[in-house]
Structure formats: C-alpha cells, structure tokens
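# generate coordinates for the sequence data below:
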Amino acid sequence: MPEDTEDMDPLARITALETEIAQLRHAVTARATVDQAMGVVIAYAGVTPETAWEILRDVSQHTNTKLREIAEQIRQWPHCEWLPDEVRHALGAAVLARSAQPPATGAAVPDR
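Predicted structure coming up:
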C-alpha cells in the first residue's frame, strides 16, 4: 500500500491504491516478458540465466533502449525471425563477450 494512505481522504486513498495496482500489473507483465526473452537468449547462446540477464542488460545499454522493449523484441524473434539491425548487432556482440562458447549450431542471428 502506498505510504501514508491511512491519513488520506477515502477518494484520494482509492486513487493512490488504483495507481499502485496499475504499476504492479505493469511490473508483472514486464517481468514475464523479460523472463521469456531470457529463455530465448539461453536457448540461442547456451548460457546461464544470470548470463542471459547480463546479455539483455548489455543490449539495452548499447542500443539505448529500455530493457523491456529489448526483451519484447527478443521474445518475438523466434516467431518473426527478425530483429532490428542495431539489436541484432548488439545481441551478437553481447553473446560473444559474455559466453565462453559460440551460439548453438544453426542459431545464427539472422541478417534480416
């Protein structure tokens, strides 16, 4: 519950609680997307979950794109078989930098 809601009038308290609920729903959805993107990175690069998280973070930082947006693009990548060039290059570089072994056979980042 938001801080100091007990001292608020009922309408303000309801508004504060509704705002908090919306933020929590957004966080849960974003977390699920990040977890799924981590799974794609794990399958693609054969890395641990911790390394997959670091790779997502690296791609986000190097493309100056919010992590949840990168996660959504990578989550959809196996279905649409396309990543934006900037993301594709950053992903390849992050995987090379963070993994001891190359990506799984046949799992090259597409040039599309």
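
# contacts and neighbour counts: CA atoms only from here.
Will do.

# now do the helices in the chain.
With DSSP state H as the criterion, the chain has helices at 10-45, 49-63, 67-80, 85-98.

# could I get those helices as a markdown table with mean neighbour count?
Formatted as a markdown table, those follow (neighbours: other CA atoms under 10 Å):
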| stretch | mean neighbour count |
| --- | --- |
| helix 10-45 | 16 |
| helix 49-63 | 19 |
| helix 67-80 | 18 |
| helix 85-98 | 17 |
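
# right, and the ones you listed - which one's nearest residue 2?
Distance to residue 2, taken as CA to CA, is lowest for helix 10-45 among the helices of the chain, at 6.8 Å.

# got the end-to-end distance for stretch 39-56?
One end of stretch 39-56 sits 11 Å from the other (CA to CA, to the nearest Å).

# so which of the helices of the chain gets nearest residue 3?
helix 10-45 (9.5 Å).

# now that closest one, how far from the chain's geometric center?
11 Å (CA atoms, centre = their mean, to the nearest Å).

# cool, and stretch 87-100?
15 Å.

# hmm, back to that, export the helices of the chain to JSON lines and append columns for distance to residue 4.
Output for the helices of the chain, formatted as JSON lines (distance: least, CA to CA, whole Å):
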{"stretch": "helix 10-45", "distance to residue 4": "9"}
{"stretch": "helix 49-63", "distance to residue 4": "34"}
{"stretch": "helix 67-80", "distance to residue 4": "30"}
{"stretch": "helix 85-98", "distance to residue 4": "43"}
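
# those: which one's closest to residue 1?
helix 10-45 (6.6 Å).

# list the contacts of the closest residue in space to residue 53 that isn't next to it in sequence.
Leaving aside its chain neighbours, residue 53 sits nearest to residue 38 (6.2 Å; criterion: CA to CA, 6 or more residues apart in numbering). Applying CA atoms under 8 Å, 6 or more residues apart in numbering to residue 38 gives the contacts 49, 52-53, 56, 71.

# can you rerun that using 7 Å?
Residue 38 sits next to 49, 52-53 when contact means CA atoms under 7 Å, 6 or more residues apart in numbering.

# to compare with the earlier structure, here is another sequence to fold:
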Amino acid sequence: MAEPAYDAEGDAGAGGLRAEASGAPHARPLPEIALRAEGERVAVEIDGELDLESAEQLEHALRAALAAAVGAVDLDLAGVTFCDCAALNVLLEARERGLRQGKPVVIRSAAPVVERLLDLTGTAPLFAGTDPDPHHDDDAPVPPEDHGGEQDLRVEVVQLRRAMQTRPVIDLARGILMASFALSAQDAWRVLVDASQHTNTKLHHLAHDLVDAVEGDPPPEAVQEQVAAAVARVRSASPAGARADHVDE
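Alright, predicted model coming up:
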C-alpha cells in the first residue's frame, strides 16, 4: 500500500495538512483524512471506510498528527461509514503512543458505526478525554474521593490490552463467516455485530464460539440460529448487485 502524502497547502486550509493516497488504484476508494492545526492541538477529520485495507493510511496519518501536535489530537469520525477491528487497533495504538508522548488522542465526534464498535469493545472511555478546568485551583486540596486516578489508569490499561488481544480472534471469526457464507469483509463484520446484539453476547465471546466451532466444538444452538438469522438480515439489507468486495453504507 502506498504511503499517504501530507500536503500543508491542501484542502484543510491555512495551517492544515491533507492526507491523500498515491500509487496504484485500490479496490475501493481510501478514506479522506484531513489534518488541521488548531493552536497546540491537531484536528483529524476522517470521511469514508476504515478497515484492514486503509489501516496503514490511518496509521501514517495519526503518526503525522502526533508529530505535529504539541497538545492533544482531536479525532472527528462523524464522516466514517464503516469501521472494523483493524482500524480500532490502529486507533488504540495511536492512543497508547500519544500517552507516552503526553499527547491525548480524543474522539470529539463519531458516526454511529464507530460508536457501536467502541461500545461493543468497551473502549469508548479510552478516547473520552477531558479538558482541564480553567477555574481549577492547583493549590487546592484534593478531596479523598478524587484519589482514584491511579485505579482509573489501571482500568484503562486493562481495557486497552483486552481490545488489542481480542482483535485476532475477531478477525479469524470474520474470515470464517466470509468463507462459510461467501460474504464480503464488511458484511461478515455486520453479521458479527448483528448476532452479538441479538444474543446479548460480547463480540469477542461470539468470535471465540465461531473459531472453536472450526476446531470441532459447535457453538450453542441459539448462537447458530442467530448467526444464520444475522446473515439473512445482512444479505437482505445489502443493495442488489453489490460487488462481493464492497457494500455501500
């Protein structure tokens, strides 16, 4: 995959940076990623699909944003039409890199597809971010109940590790669905999300059930039925004549 170029004179306007793909054409358009300097912060606006194919482009853009930022990196994901675990893993890695540099990576706005993924993986709080209170007195005593910062950090680390560890099994489960039902990568992801919601099962637990089935342990009958029903719902919702490798949102 070609490395994105960042053009300070691009569409982002004065002081902005623009990420654009170059090189050989892809099966579908890569997302548009615009970087814009806002004082000490850098805003990143993304429109389009975030998946395995665009993961490298996203990683390069976030690295550029962290390099340019003095303060936080603000993500505007309201224009994202699809987001999978490959993209989430890139976001988590960027957040971890930002923490090491003292530059928070914060999601300021997100499309429903992104919010659903963050909720399913329990990673939404990691990107919440809070701005310091301009009226806060640094010399004021800290109430005892506010001494939970260390515990909060530990919880964040656990959530981060869990999300990164569950990505491989989720990707395996998506591959199983693609092979079993002749689904595109996007439709296989939608089946996982749909079945997870209808069975009230965590996404990575459902993925484990599907992967275990390949090794000889069939998933519970209720899970099998919901997966089959999810496949039917996703297929019925897909536009007629859509290509096997791409389904429009």
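
# quick one: map residue 28 of the first structure onto the second structure.
Under the alignment defined by TM-score structural alignment, residue 28 of the first structure corresponds to residue 164 in the second structure.

# residues touching its match, list them.
With contact set as CA under 7 Å, 6+ apart, residue 164 of the second structure has these partners: residue 89.

# can you rerun that using 10 Å?
Each residue near residue 164 of the second structure by CA atoms under 10 Å, 6 or more residues apart in numbering is listed here: 85-86, 88-90, 92-93, 121.

# Serialize those residues to TSV and add fields for neighbour count and distance to residue 44 of the second structure.
Shown next, in TSV, are the contacts of residue 164 of the second structure (neighbours: other CA atoms under 10 Å; distance: CA to CA, whole Å):
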residue	neighbour count	distance to residue 44 of the second structure
85	23	19
86	20	18
88	23	15
89	20	17
90	21	14
92	19	15
93	16	16
121	20	22
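
# looking at the first structure, which of those residues hold up?
Comparing those with the first structure on both residues aligned by TM-score structural alignment, their matches' CA atoms under 10 Å, no contact is found in both.

# corresponding residues in the first structure for the helix or strand where residue 67 of the second structure lies?
Using DSSP states H and E, residue 67 of the second structure sits within helix 55-68. Per the alignment by TM-score structural alignment, helix 55-68 of the second structure matches no residues in the first structure.

# any buried residues in that helix, and which?
55-62, 64-66, 68 (16 or more other CA atoms under 10 Å).

# distance to residue 216 of the second structure for those residues - can I get that in TSV?
Shown next, in TSV, are these (distance: CA to CA, whole Å):
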residue	distance to residue 216 of the second structure
55	33
56	35
57	38
58	37
59	37
60	40
61	42
62	41
64	46
65	46
66	45
68	50
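
# which of the residues you listed lies closest to residue 234 of the second structure?
Nearest member of the buried residues of helix 55-68 of the second structure to residue 234 of the second structure, counting by CA to CA, is residue 55, at 24.1 Å.

# I'd say the closest one and residue 89 touch.
Yes. Between residue 55 of the second structure and residue 89 there is a contact under CA atoms under 10 Å: 8.8 Å.

# picking that back up, distance of the residue nearest to residue 53 of the first structure from residue 7 of the first structure?
According to CA to CA, residue 38 of the first structure and residue 7 of the first structure sit 42 Å apart.

# give me the aligned partner of the residue nearest to residue 53 of the first structure over in the second structure.
That one, residue 38 of the first structure, aligns with residue 174 by TM-score structural alignment.

# do the same with residue 88 of the first structure
In the second structure, the residue paired with residue 88 of the first structure is residue 224, using TM-score structural alignment.

# ditto for residue 54 of the first structure
Using TM-score structural alignment, residue 54 of the first structure lines up with residue 190 in the second structure.

# contacting residues for the closest residue to its match other than its chain neighbours?
Closest residue in space to residue 190 of the second structure, ignoring its immediate chain neighbours: residue 234 at 6.9 Å, by CA to CA, 6+ apart. Under the criterion of CA under 10 Å, 6+ apart, the neighbours of residue 234 of the second structure are 183, 187-191, 194.

# kindly recompute the last result at 7 Å.
Contacts of residue 234 of the second structure by CA under 7 Å, 6+ apart are 187, 190-191.

# tell me the counterpart of it in the first structure.
Structural alignment (TM-score structural alignment) places residue 234 of the second structure against residue 98 in the first structure.

# try residue 110 of the second structure
In the first structure, residue 110 of the second structure lands on no residue (TM-score structural alignment).

# quick check: residue 110 of the second structure touching residue 78?
Yes. Under the criterion of CA atoms under 7 Å, residue 110 of the second structure makes contact with residue 78 at 4.2 Å.

# and residue 89 of the first structure, how far is that from residue 50 of the first structure?
21 Å.

# secondary structure class for the closest residue to residue 16 of the second structure other than its chain neighbours?
Spatial nearest neighbour of residue 16 of the second structure, chain neighbours left out: residue 36 (4.0 Å); criterion: CA to CA, 6+ apart. At residue 36 of the second structure the chain is in strand, as set by DSSP: H, G, I helix; E, B strand; the rest coil.
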